[in-house]
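> fold the stuff below for me.
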Amino acid sequence: MRIAFLTAPEGVEQVELTEPWKAVSEAGHEPVLVCTKPGHVQAFNHLDKADTFPVDAVVGQVEAESFDGLVLPGGVANPDFLRMDEQAVSFTRSFFQQGRPVAAICHGPWTLIEADVVRGRVLTSWPSLQTDIRNAGGTWVDEQVRLDQGQNKLITSRKPDDLKAFTEAILTEFGS
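This is a model prediction of the structure:
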C-alpha cells in the first residue's frame, strides 16, 4: 500500500508525522511525504523547531488515485496552512470522493472541515476544534481514537498521547 502523508512546508507536529510513518513503513507499506511545496518539511515539537524531512511529491502533481490512504498529521500551523491551499483541500476531498481511507490527528481535521467532508460524520480532534467540527455538520467526541465508517473509513485522534491507538487503527483499517 502507498500512504500519502500530507503536510505544509512547516508546522507539522513531528511525532504526529514520524510515529504513523514508522508504523506504516514497518508494516511493509510505502509512506509518501506529499507537501504543498517541493524541498523539505520543517517539523516542530510543539512550538520549537525540530527535524526536517525531504518532500517526496508535491500536491497538485499527484492524484489521490495513486495512494491507498491519506494521513493528516497535526500541529497547529500545519493544518491551518493546508486549509488555505486549494490544491491540498482538493487532494483531501478526492480521497473521500473515491472512498479511500483517511486518518487525521490533533488539528488535522481542520483540513477535513475545509474540504467539507465532516458533515454527518463522528470524529475526534484536539478539543479546541470541537466547535468547528460541529459547525461543519460533524459530531465531535472526546475519545482516544474514533473510527467513522461512512463512504470511506475516517480515523481521527486527539493528541500525541493517543498515537499508539491512532497508528494501530491506521494499520488495521487501511489494510482491511
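
> rest of the way, CA atoms for contacts and neighbours
Will do.

> do you know how far the most far-flung residue of the chain relative to its centre is from Val41?
Within the chain, Asp48 marks the point farthest from the mean C-alpha position, 20.8 Å out by CA atoms, centre = their mean. Distance, Asp48 to Val41, by CA to CA, to the nearest Å: 14 Å.

> quick one, helices of this structure?
Secondary structure of the chain, counting by DSSP state H: helices at 14-26, 77-82, 86-97, 109-114, 130-135, 163-175.

> just name the most buried of the ones you listed.
Among the helices of the chain, helix 109-114 has the highest mean neighbour count (mean count of other CA atoms under 10 Å), at a mean of 25.

> identify all contacting residues around that one.
Helix 109-114 has contacts (CA atoms under 8 Å, 6 or more residues apart in numbering) with 72, 79-80, 82-83, 89, 92-93, 118, 125, 129, 132-133, 136, 156.

> got it, and stretch 43-53?
For stretch 43-53, contacts defined as CA under 8 Å, 6+ apart pick out 10-15, 40-42, 75.

> with distance to Pro101 added, can I get those in CSV?
Below are the contacts of stretch 43-53 laid out as CSV (distance: CA to CA, whole Å):
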residue, distance to Pro101
Glu10, 24
Gly11, 24
Val12, 21
Glu13, 21
Gln14, 22
Val15, 21
His40, 26
Val41, 24
Gln42, 26
Gly75, 21
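
> run this one through as well so I can compare:
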Amino acid sequence: MAKDNLQGLNVAILVTDGFEQVELTEPRKALDEAGATTKLVSPKRDRVRAWYFTEWSVEFPVDVTLDQAKPEDFDALMLPGGVFNPDSLRIQPKAMAFAKAFFDAGKPVAAICHGPWTVIETGATRGRRMTSWPSLKTDLKNAGADWVDEEAVVDKGLVTSRKPDDIPAFNRETIKLFSGARGRRHAA
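The predicted model follows:
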C-alpha cells in the first residue's frame, strides 16, 4: 500500500471506555501509516480506557469530545469493538446521531467485532451483507443484515470484521474503502 494512499483524509474513531485496545491501535496505526489523520471522538472528556482481552488496560487521550465533533469535519468513521464500548455508545443519542450522519452522507464506515452494535442503532444494517463477533449474529439478522462468517466483508460503504485475528484483512479492506472517500468530508 502506498504510504500516501489516504493523504488528506480525516477519520473519526468513535469510542468510549471499554473499547478493545488492539481493535483501535492496530487499525489506527494502519490508517495513520497510509496518510490519514485519525481523531479519537468520545462522549468522555480527556481520556478513554481500553480493555485488553480480559482486563482493563491503559488510557488514551480524547482528541475531540462528542459535543464538539462534527461529522462534516470527517471523511470516514471507524468503530472499534469491545463489549463495553459499543454497548455504551448505542444508548447515547449524540453518539448515534454522529455515527448515523456518516451513513446518511454516504461516507465510508468500518466496524470490527462488537462495533456493529453501533451500526444496528443507526438503522444502517438493513440490506447489508455483514460480519461481526459471532454473538451479534442474531442481532444483525434481526436488524435486517445478511450475516456471514468471513474475516472481512465490504458492502455499500461499510467494512465489517469478526475479531482481532481479522485485523490484517480489516485494515486492508478499510484502507481500500476509505481511499475513495476523499472529498466526502463536507457531504454531511
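
> sorry, back to before: what is the equivalent residue in the second structure for the residue farthest from the centre of the first structure?
Under the alignment (TM-score structural alignment), Asp48 of the first structure pairs with Glu55 in the second structure.

> repeat for Ala57 of the first structure
Ala57 of the first structure maps onto Val64 in the second structure, with residues paired by TM-score structural alignment.

> which one of the contacts of stretch 43-53 of the first structure is nearest Phe166 of the first structure?
For those, the residue nearest Phe166 of the first structure by CA to CA is Val15; the value is 12.1 Å.

> surely that closest one meets Asp161?
No. Val15 of the first structure is beyond contact range of Asp161, at 10.0 Å (criterion: CA atoms under 8 Å).

> trace Leu129 of the first structure over to the second structure, please.
Checking TM-score structural alignment: Leu129 of the first structure goes with Leu136.

> ok, that match to Asp32 of the second structure distance?
Distance of Leu136 of the second structure to Asp32 of the second structure, computed by CA to CA: 29 Å.

> correct me, but Val58 of the first structure touches His40?
No. Val58 of the first structure lies out of contact with His40 (CA under 8 Å); the separation is 10.8 Å.

> related to what we said a few turns ago, tell me who's in contact with the match of Ala57 of the first structure.
39-42.

> for Arg47 of the second structure, which residues are in contact?
59-62.

> give the buried residues for stretch 36-55 of the second structure.
Within stretch 36-55 of the second structure, the residues scored as buried using 16 or more other CA atoms under 10 Å are 36-44, 47-52.

> nearest to Arg172 of the second structure among those?
Once CA to CA is applied, the member of those that ends up nearest Arg172 of the second structure is Ala36, at 13.9 Å.

> ok, and the closest non-adjacent residue to the aligned partner of that closest one in the first structure?
In the first structure, Ala36 of the second structure lines up with His29, judged by TM-score structural alignment. Take His29 of the first structure and drop its neighbours on the chain: the residue closest to it by CA to CA, 6 or more residues apart in numbering is Met1, 5.0 Å away.

> got it, and Arg49 of the second structure?
Glu59 (4.2 Å).

> how many residues are close by the one you found?
Glu59 of the second structure sits with 15 neighbouring residues when counted by other CA atoms under 10 Å.

> out of the contacts of helix 109-114 of the first structure, which is nearest to Glu63 of the first structure?
Using CA to CA, Thr92 comes nearest to Glu63 of the first structure of the contacts of helix 109-114 of the first structure, at 10.0 Å.

> ok, that closest one touching Asp116?
No. Using CA under 8 Å, Thr92 of the first structure is not in contact with Asp116; the gap is 9.9 Å.

> would you confirm that Val153 of the second structure contacts Arg128?
No. Judged on CA under 8 Å, Val153 of the second structure makes no contact with Arg128 at a distance of 9.8 Å.

> neighbour count for the two, which is higher?
Legend: neighbour count by other CA under 10 Å for Val153 of the second structure and Arg128, higher for Val153 (23 against 20).

> and the more buried one, what does it touch?
Contacts of Val153 of the second structure by CA under 8 Å, 6+ apart are 129-131, 159-161.

> most neighbours among the residues you listed, which one is it?
Neighbour tally across the contacts of Val153 of the second structure (other CA under 10 Å): the maximum, 32 neighbours, falls on Ser161.

> and the gap between the corresponding residue of the first structure for that residue and Pro20 of the first structure?
Aligned by TM-score structural alignment, Ser161 of the second structure pairs with Ser157 of the first structure. To Pro20 of the first structure, Ser157 of the first structure is 12 Å away according to CA to CA.
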